[in-house]
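[1] Attaching a predicted model along with its sequence, questions to come.
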Amino acid sequence: MSPLITLQCHAEIAIANHNLLVKQRGDEVSFSYSGLSNDPISSRYTLFSLDGYIEPDALLYGDGFQMGCQTLGTLSNLRSIGNYPDNSSLLRVYSSAEPQRFYNHLLICDSLGYTLIGFTSCHRFAGFFEISKRPGGHRITAYIDGEESSPRDWSTYELESVVILKSADFNEVYQQYVEHIHRHHPPRESQSLPPPTGWSSLQSQSEGFDSELLLKNLAIQYQQHSQLDYVLIDQGYQAVLGDWCEGIQPFVEKLREIVEPIKQAGKKPALWLTPFTVAPGSALFIEHPDWLIHDEQGAPLRADKVTWAGLDGKPCYVLDMTHEEVQDHLYELIACLSQELGIELFKLDGMYWGAMKGQRRDDGITSIEAYRIGLGVINQAANGAHLLLSRAPLWPSLGLADGMRVTDDVIRDTRQFEQNALATFLRSWQNGKLWHIDPDRLVLTSLPNQGCERRFYDFHRTVLLASGGVLFSGDPLDDMTPFAVDSIKRLIIRHVDSQQSASFSSMTLQHATLELTPTNDLHCLFNYHQTARDLVLTANHPVDWYDFWTGEKLNSITTQAFEVTLESGLSARAIVTVE
């Protein structure tokens, strides 16, 4: 019979086997391996199970292994949020034939409140949960992906930690979760500082990269958008992914002619980079095939053999971060860019591939450990530069990132605006606690090949108003509409007033509130293709009510309650109180 442990919240878990040593601390259990066998630890290694009953109408939310995957819905009607589910034929983190996985944490909202089951650490193994039926109820099982590694090859027998929390309050259960995570992955100093604001060259220049156009936008940013601090040299400047590996010094000199004018204009240079991927045919690939993750036959492992081919759709290879020469190379690259060139923010893209499975030089190091080694090297070399991760494995990045993209790429499209809103709001509890969330660029000006109606731009800007976090404009500054210009100015004011995300009261994600200042409360209201409806907003005492975006006063006399109409379809309102 499996050993049983009763947690402080009265949840009773059944430990999977006698090879697991368990330490309990309140509602948290920490696992280590104590078995004598050297049998490989499987990719579905069970830690414990929890029996119970999940109501048919209970709302479930679970994260994905990587940025582009989230799951939301009832047990009988789960849907994927994001364009890149972990079990898709593209990523293949696990097979679509296997049960649905909820990585990192699982949140259940039912008639009794909220139950959160979550991994509080991710040092060596990815953790996930599965739900199965049992007579009279359901079983939630916690697993780690042991990657078929052998215990005697490990440097430690410690596994990971999990917590089970219960609360009647949506925000409280996440606050408790954050506190448990911080015991294993302390918050970074950057979380006490304002998140970055700036302008990105990506999608601001319809196709490709044009340095002259970037410098033209820089002049406008200097003159008209002084509070946008960073200029991000985004994807598109490189010939092929990994071309910076053809020689570090020539790469630095190539960028200097773009970076120096940015610094002279009083702006902070930021650079897009994919640190772990290598393009076929690049000098690094040809000269150092031993630096790459290999297949079982000893040949460099092309990514599309086991997962998504690469960011640009073309197959890539991946650096083996257990190799000391690779660590030295990566350190030199980042150190030159940060210390010699003066890059103050790195947008590190394609981070998912850094955790790709395969044969590495050190057999005892898992893909998660190898990823964290690589990210640790970048941290050491970055000289305090802000590290903004994109397309990243989430929990493997804990404690090592300043910012985290939490949505798929934004495009000027209603479906993507709605999807990114849900993705952002479901991860907004992480903002300023695990990292600054990045809801991707603010895009409010149509391009010749991409655009939508203004009311949908209004929805998009209100999403970024509610979310807070990293704020980068992705519009061409030399062709912005007055609507877009005014929106940026008001969003900057919001970021100055408060760096926090607005808080939703429930998983419906329809009404978020935020204390902007001691005398101003912000209400953000969202409609996701529902019918038009009226909502009553309340204050602690009589106040005036204003439209945040237009500045229009909406009431005639101060009142403690105010009714607002939300239009049908995809729509949003932003209301601010004034004492």
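    Yep, it's here.

[2] switch to C-alpha atoms for all contacts and neighbour counts from now on
    Will do.

[3] contact partners of stretch 372-392?
    Counting by CA atoms under 8 Å, 6 or more residues apart in numbering, stretch 372-392 makes contact with 66-68, 123, 190, 321-322, 327, 330-332, 334-335, 338-339, 343-352, 354, 396-397, 400-406, all of which sit outside it.

[4] hmm, which of the residues you listed are the buried ones?
    Neighbour counting over those (16 or more other CA atoms under 10 Å) leaves 66-68, 123, 190, 321-322, 327, 330-332, 334-335, 338, 343-352, 354, 396-397, 400-406 as the buried ones.

[5] Filter the residues you listed down to just the ones in strands.
    Here DSSP state E is the test, and the buried ones among the contacts of stretch 372-392 give 345-348, 403-405 as lying in strands.

[6] ok, now which ones touch the spatially most central residue of the chain?
    Central residue check for the chain by CA atoms, centre = their mean: the C-alpha nearest the mean position is that of Val406, 3.2 Å away. Val406 makes contacts with 67-68, 390, 423-424, 427, 437-440, as judged by CA under 8 Å, 6+ apart.

[7] Using neighbour counts, trim the residues you listed to the buried set.
    Restricting the contacts of Val406 to buried positions leaves 67-68, 390, 423-424, 427, 437-440, with burial counted as 16+ other CA under 10 Å.

[8] adding another structure so you can compare the two:
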Amino acid sequence: MPGLYPGRLTWEIVPREGYFSLRTQDEPFFQLKNVRLKIYFQWNGKSHLWAPQNFRSVPTLNDPPDLPGVDSEIIETLVASFPPAGLQAILVLAQANHGYWALWHLSLHNQGREPIWIDQIRLLDLGNDNPKRQFILGSSPQDLRFYLNGWQSWSYTAALSATSTMPRSRLGPFQNPMVVNPGTPLFRQSGHFSSDFFTVLFSPKDNLGLVAGFLSQQHHFGSLAFSITPQPHLQVWANGDHTRLDPGKSMETDWFMLYPFTTDHELPLSPYLEAVASFHQIEQFPSSPRGWCSWYYYYTKLSAEDIFQNLRQIQAWQTQLPLELVQIDDGFETQVGDWTTFKASFPQGVAPLAQEIKGAGLRPGLWLAPFIVHPRSQLARQHPEWLLRRSSGRPVNAGFVWNTFATALDLTVPEALDYAAQIIDTAVHKWGFPYLKLDFLYAAALPGRYRNPTLTRAQVLRRGMETLRQAAGDETFLLGCGAPLGSVLGLVNATRIGADISGSWQPEYLGHRWFFRGEPHMPAAVNAIRNTLTRAPLHRRWWINDPDCLILGPTKLSLAEVQTLASVIALSGGSFLISDNLTTLPPERLKIAQALLPLIEASPEVIDLLENEYPAHLRLDLKGALGEWHLLAFINWDDQPITPEFTHQRYHLDPQQTYLVHDFWNDRHYEWKDNSSLTLPLLPPHGIALLAAYPFRSEQPAWVGSTLHISQGLEVKTWEVETSFLTCRIDIHHEAEGNAYFYLPLSPWQVRLDETPLQGRKILPHIYGFPVRLSTSGVTLTMAW
């Protein structure tokens, strides 16, 4: 991977001045000049800003922080003091990956006699109008792109141009408590951006970028900010949350890591993602779940009978649509927070449902929101001392949900944390649910007056999640939702990575669209699909990505929008849950779901991830019995039809290669000549063109797509050619009907499906199509020409 990096980083450390610098030696050029730390804190009733100087070098530490990454080594360990408060800072500078990565870590120690309240630990603050402290990346900051990662699952994530303005919600206290980290600023000016946990800066002009981020959020929520005016300005800090550091106690940041890179493919982010996974010892992943969820058809108007009816339909469809999970979503409990009392529509609770689902050979799943509390719940009335409160004494605002302003548990109250753990233990070990969707997890990390003020918000949430995982047991599948990303690493099996899908393309509320159009975090297909793409690289590096549900039945989504949603979910490789009333699902929509099973599970290269706010170009390389081929996708984000044009260069294909192409949703074929563009018919608004491109190698028979499976090739299990005879085995492990297409050098004179003669039709010169009906055990197709 050395070709990814512009060169090894050179360090320059000036302990007396409190500075260190980093740079690459050769063009393209990257430099951090005179990095200096800043600690914002309160002590003795006053606010202080300390920029440590007069560091002294120490050879070793008694308890050094664990070094992450490969080939890691400490460059320098430096100690400085602020004598009036007795505050000591220990800075550890390190490098990894043969010197291509830089890392640093800061710990604070209260050696005084009075508590110190830590507000912010600034680890990097360069540029703007200080010529001595510069941030240089490429030749022109105006050309930079900024990848903005949102705080939690539903938070807006995308790449923006340097002259753009950050998308902001107009809903203020209704929305922001849910999706915005209070320690990360929201900028109104163009050219000013912020990100949570990590970011990417990239200059397409110079083919040069920078990945910067924290390796975890076990200790603090880390924030990053960048602006281009008046000079490039990069800031990185750990949110101290006004946490109390008592005499004799210590506080440490998470490791911060950065590296410059020199390529514009998905690869630049991969080393960082893999370093984070290694730090959290994330190594293995289960299969992506496939199943049914009650939410988007029934919402909270749910009954046990609804679950039974859909369960029976799933059983009846096992040979056609083999789902394995039945997830009961919100609507069974009397009130959010009162998890052990049930609505009249669930007269026996949910345990009998779990047993019924398990008896059907399926996996029961349950939705819970263990940290958020409805203000009208019995929990809120009976245990007001468990609630997280503001300095005024009023319960915190956890956002507007269930048509009210919700509040949250204070997990530093031992009884509150015990209650949340008890609910998880009950759901898994007494009710019998081995799959839990844990929602609204951010609620445990809201700003407030915690019973224990010595823990940061990140520590409170992390410890809460560790407690829930222990209560659930290692064998339970946990899906995190509404989750700050760094807080659930290594503790959940899957994580939602975008907003709720909803039944409309743009956000709306109670049927009203105009005011809510463009809301960046609200439930809507446009927001869910965007984040599924912009966070695609996280899949099977940090967890299984959950792109939210597929809605097939009648909604405000057009057929083209449903096809886009289905394609993006399939290509994401993540969870696949249908959320319709299956008993009324039209057959033509059922066929869309059938084409997505079995799941591909691999994730695509989002080609324009760092170029466009709404990525439009995807490539997924597949390999099977047929050899190798490519799935190529183009999404029309416009509100008007457009004419898609595919080029070899745009999709990083060999310009000298000719491809035989099948358009999956339109069932059309094309021959894509070497280094020419491929123009398709008009694509509807919000539609997708999904192509399978097969390299044309010789005048030999070749598979050129099908309508049986969205991969358009993984359904072929064997492929054997002997002179003028072909045998192939087709199997997707469930019943299906569709067309299979072949390139044949001569017209076939005999075609059989198992032992039954089969009639086909000529589509294009040498392209023939045959109707195929699959059983659960597949079929063998033979042909002679």
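    Here it is on my side, so go on. Just so it is clear, the model here is predicted, and its values are computed rather than measured.

[9] re the thing from before, distance to Val410 of structure 1 and secondary structure added to the contacts of Val406 of structure 1, as JSON lines?
    Written out in JSON lines, the entries for the contacts of Val406 of structure 1 read as follows (distance: CA to CA, whole Å; DSSP: H, G, I helix; E, B strand; the rest coil):
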{"residue": "Met67", "distance to Val410 of structure 1": "14", "secondary structure": "coil"}
{"residue": "Gly68", "distance to Val410 of structure 1": "12", "secondary structure": "coil"}
{"residue": "Ser390", "distance to Val410 of structure 1": "13", "secondary structure": "coil"}
{"residue": "Ala423", "distance to Val410 of structure 1": "12", "secondary structure": "helix"}
{"residue": "Thr424", "distance to Val410 of structure 1": "12", "secondary structure": "helix"}
{"residue": "Arg427", "distance to Val410 of structure 1": "16", "secondary structure": "coil"}
{"residue": "Ile437", "distance to Val410 of structure 1": "15", "secondary structure": "strand"}
{"residue": "Asp438", "distance to Val410 of structure 1": "11", "secondary structure": "strand"}
{"residue": "Pro439", "distance to Val410 of structure 1": "9", "secondary structure": "coil"}
{"residue": "Asp440", "distance to Val410 of structure 1": "6", "secondary structure": "coil"}
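
[10] what about the helices in structure 1?
    Assignment of helices within structure 1 using DSSP state H yields the ranges 170-184, 211-224, 248-264, 283-287, 324-335, 367-381, 414-426, 454-467, 482-497.

[11] want to throw those helices into TSV with distance to Ile144 of structure 1?
    Output for the helices of structure 1, formatted as TSV (distance: least, CA to CA, whole Å):
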stretch	distance to Ile144 of structure 1
helix 170-184	17
helix 211-224	45
helix 248-264	38
helix 283-287	33
helix 324-335	27
helix 367-381	11
helix 414-426	23
helix 454-467	31
helix 482-497	38
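
[12] Which among these is found nearest to Asp544 of structure 1?
    Judged by CA to CA, the one of the helices of structure 1 that comes nearest to Asp544 of structure 1 is helix 482-497, at 18.4 Å.

[13] by how many degrees do the closest one and helix 454-467 diverge?
    In terms of direction (axes from the mean of the first three to the mean of the last three CA atoms, to 10 degrees), helix 482-497 of structure 1 departs from helix 454-467 by 10 degrees.

[14] Show me the contact partners of helix 482-497 of structure 1.
    Taking contacts as CA under 8 Å, 6+ apart, the residues outside helix 482-497 of structure 1 that touch it are 194, 225, 227, 444-445, 461, 465, 468, 473, 516-517, 549.
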